[in-house]
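Asks: pasting the structure only:
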């Protein structure tokens, strides 16, 4: 597939989001997505972009402190990487932040955006927007014990508390506790009456409100999340903001990440083909299989790699039907890849 065509004006803007000069990792990131952005997914994404900031799935403080597994595990190749924490107890968050910093994470992010009932019952996520003093205490507790950045991912409002003044008050109180980076989902959260799935589309996104946050708080780093489906849109948002966080599109159409370093970070890297990305993933797969991990846990993140290409459906079907079988190895991946013509890469008619 041909690379996206970016206008000269947009192309020049890629290096200076909101006039800040050379872009940082916050310029572009992939959203933390529960059950999606696990360590296998992040390793796969990193093969296509070295600069993008990657986020873990949200991990609760309870899981880290009381769980039996290693909820902080990741590969060194995943840097820069941010741990997203879910919780509302300042002491517990500080304890987890300190553990994460000791493990080498590049950033700690507090979830103040998830609207699900399960998260609300745990008193974290979007419901915390209604308790800015508590969020401030949480941020300060973490800032007091780590030297790495502590950031907050939030919404523009919750339920009927959706005025710009409400958002301002929240940001100012959390800022005064030491947070200088906010990732703002441009849709308010409905904590009752809508399911999280419905809340993905209702109410409408309000990008101008996030732009106004940056205008009014120029000294803060403000990134936008919600509804971004292309790098062209990303460049447009970067005319107003410091960063963009992409979610489902980056997961479902991961090959767009192969253009990120050059288009958004001003690199001049050779762009690997889709087949080359698969080949680069094979040693990692072999290593994980040797540890007793399942092939399907890795290949499920790769199903969209050949999106819109001839053979994409056969690639997905072969992996879906065979990677889950007992004893499945990398030959399954090689056989699936063989179903996609490497040259020329012709757009599929599906």
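Replies: Good, I have the coordinates. Because the structure is predicted, anything quoted here is derived from the model rather than measured.
Asks: rest of the way, CA atoms for contacts and neighbours
Replies: Will do.
Asks: Please compute how far stretch 189-198 lies from its chain's middle.
Replies: Distance, stretch centre to chain centre, for stretch 189-198: 21 Å (Cα atoms, centre = their mean, to the nearest Å).
Asks: What residues of that stretch count as buried?
Replies: Residues 189-191, 196 are the ones in stretch 189-198 that count as buried (16 or more other Cα atoms under 10 Å).
Asks: So which of these belong to strands?
Replies: Among the buried residues of stretch 189-198, none falls in strands (DSSP state E).
Asks: closest to residue 265 among these?
Replies: Using Cα to Cα, residue 189 comes nearest to residue 265 of the buried residues of stretch 189-198, at 31.4 Å.
Asks: how close does the closest one get to residue 200?
Replies: 9 Å (Cα to Cα, to the nearest Å).
Asks: structure B:
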């Protein structure tokens, strides 16, 4: 089944990452790729519905296409949170069924929900009934001692029957006891072949693969092998230019005017100025930009200047120009 227009961006998506993919990070990434689908950090349904933290839904219109990831396990609460997200203008509402942290488990959501696929199906059905935008699920291949060859297809079948529009599968198990969240991103072995088999077994369900991907070439290979989409996390954050700069043309077939890292910085100028005028701090944005020159001469100087000085009172866009000077590269940002 072809992807609908709202999920076409899923061919290449930047993963939701706590403390990383906030609105400033997403705006920065959008200056590099116009087509990649961007995700919020996980926002809990209780925070929105019971806590009234609707400020967590704020984003810039230039971030589109952008998806809201929700955490929760109460169908009615998730439905209301999804409604708030759709009203705020998000292009997709995603349910987190993959985070293994203790804090998430204690709230009975995240990866622990893979043990209760019927509950996930109820959550998806409730969210679908509440909004008109796509409702998607991000999960693991399984948790703990589950026999994933059996439990994963059963899980997929139930959420698909409940109306899930699209599924993103992190190709690792999550171990709910004994491994930290960081270890759960590295230690459980990747099983891309299992996810590819799931796509073959459920051809009508749009499906992306996530986990351990570091290059655009790897993403292209998995797309060529039958996946509808690929989601990249840490590599897109730490090496944004290498991962995202050619995505629009190579993955989406969209020609765009030649652009450089300097064009990205130029595009960030007005955004940074507006943020500072509202009382924001420079480091809230530049902390996401440290990897822009990763692998280039002078990259260490770029990171050092921004890391050491962006938190200081009065720091503004001029610090970015100083960081470029420290790299011993001529200032190529337009005035």
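Replies: Arrived safely, thanks for sending. Everything numeric here is computed off the predicted structure, so don't read it as measured data.
Asks: now, among the buried residues of stretch 189-198 of structure 1, which is nearest to residue 220 of structure 1?
Replies: Nearest to residue 220 of structure 1 among the buried residues of stretch 189-198 of structure 1, with distances taken as Cα to Cα, is residue 189, at 22.7 Å.
Asks: Map the closest one across to structure 2 for me.
Replies: Alignment note: residue 189 of structure 1 maps to residue 174 in structure 2; criterion TM-score structural alignment.
Asks: now do residue 147 of structure 1
Replies: For residue 147 of structure 1, the residue aligned by TM-score structural alignment is residue 132.
Asks: Check the secondary structure at that match for me.
Replies: Counting by DSSP: H, G, I helix; E, B strand; the rest coil, the backbone at residue 132 of structure 2 sits in coil.
Asks: Find the residue closest to it in space, skipping its chain neighbours.
Replies: Take residue 132 of structure 2 and drop its neighbours on the chain: the residue closest to it by Cα to Cα, 6 or more residues apart in numbering is residue 86, 7.8 Å away.
Asks: Could I get the contacting residues of the one you found?
Replies: Residue 86 of structure 2 sits next to 92-93, 131-133 when contact means Cα atoms under 8 Å, 6 or more residues apart in numbering.
Asks: Repeat that for residue 31 of structure 1.
Replies: 54-55, 225, 245-247.
Asks: Please tell me how far the match of residue 189 of structure 1 sits from residue 104 of structure 2.
Replies: 13 Å.
Asks: cool, and residue 148 of structure 2?
Replies: Distance of residue 148 of structure 2 to residue 104 of structure 2, given as Cα to Cα: 22 Å.
Asks: now do residue 9 of structure 2
Replies: 28 Å.
Asks: Which one of the two is surrounded by more residues?
Replies: Relative neighbour count places residue 9 above the other of residue 9 of structure 2 and residue 104, with 22 against 18, counting by other Cα atoms under 10 Å.
Asks: which residue lines up with the more buried one in structure 1?
Replies: Using TM-score structural alignment, residue 9 of structure 2 sits opposite residue 25 in structure 1.
Asks: Please apply the same query to residue 67 of structure 2.
Replies: Using TM-score structural alignment, residue 67 of structure 2 lines up with residue 82 in structure 1.
Asks: Against residue 42 of structure 1, how distant is its match?
Replies: On the measure of Cα to Cα, residue 82 of structure 1 and residue 42 of structure 1 end up 11 Å apart.
Asks: same thing with residue 79 of structure 1?
Replies: From residue 79 of structure 1 over to residue 42 of structure 1 the distance is 10 Å, taken as Cα to Cα.
Asks: Looking at these two, which is more packed in?
Replies: residue 42 (23 against 20).
Asks: Kindly confirm my reading that that one is in a helix.
Replies: Yes - assessed with three-state DSSP, residue 42 of structure 1 lies in a helix.
Asks: returning to what we had before: count of neighbours near the match of residue 147 of structure 1?
Replies: By other Cα under 10 Å, the residues close to residue 132 of structure 2 number 14.
Asks: Over to residue 4 of structure 2?
Replies: Around residue 4 of structure 2 sit 12 other residues, with neighbours defined as other Cα under 10 Å.
Asks: Identify the residue range in structure 2 corresponding to the longest helix along structure 1.
Replies: When structure 1 is parsed with DSSP state H, its longest helix is helix 274-290. Alignment of helix 274-290 of structure 1 against structure 2: residues 261-277, by TM-score structural alignment.
Asks: In structure 1, mark out all the strands, start to finish.
Replies: 28-30, 53-55, 59-60, 81-86, 107-112, 150-155, 181-185, 221-225, 243-246.
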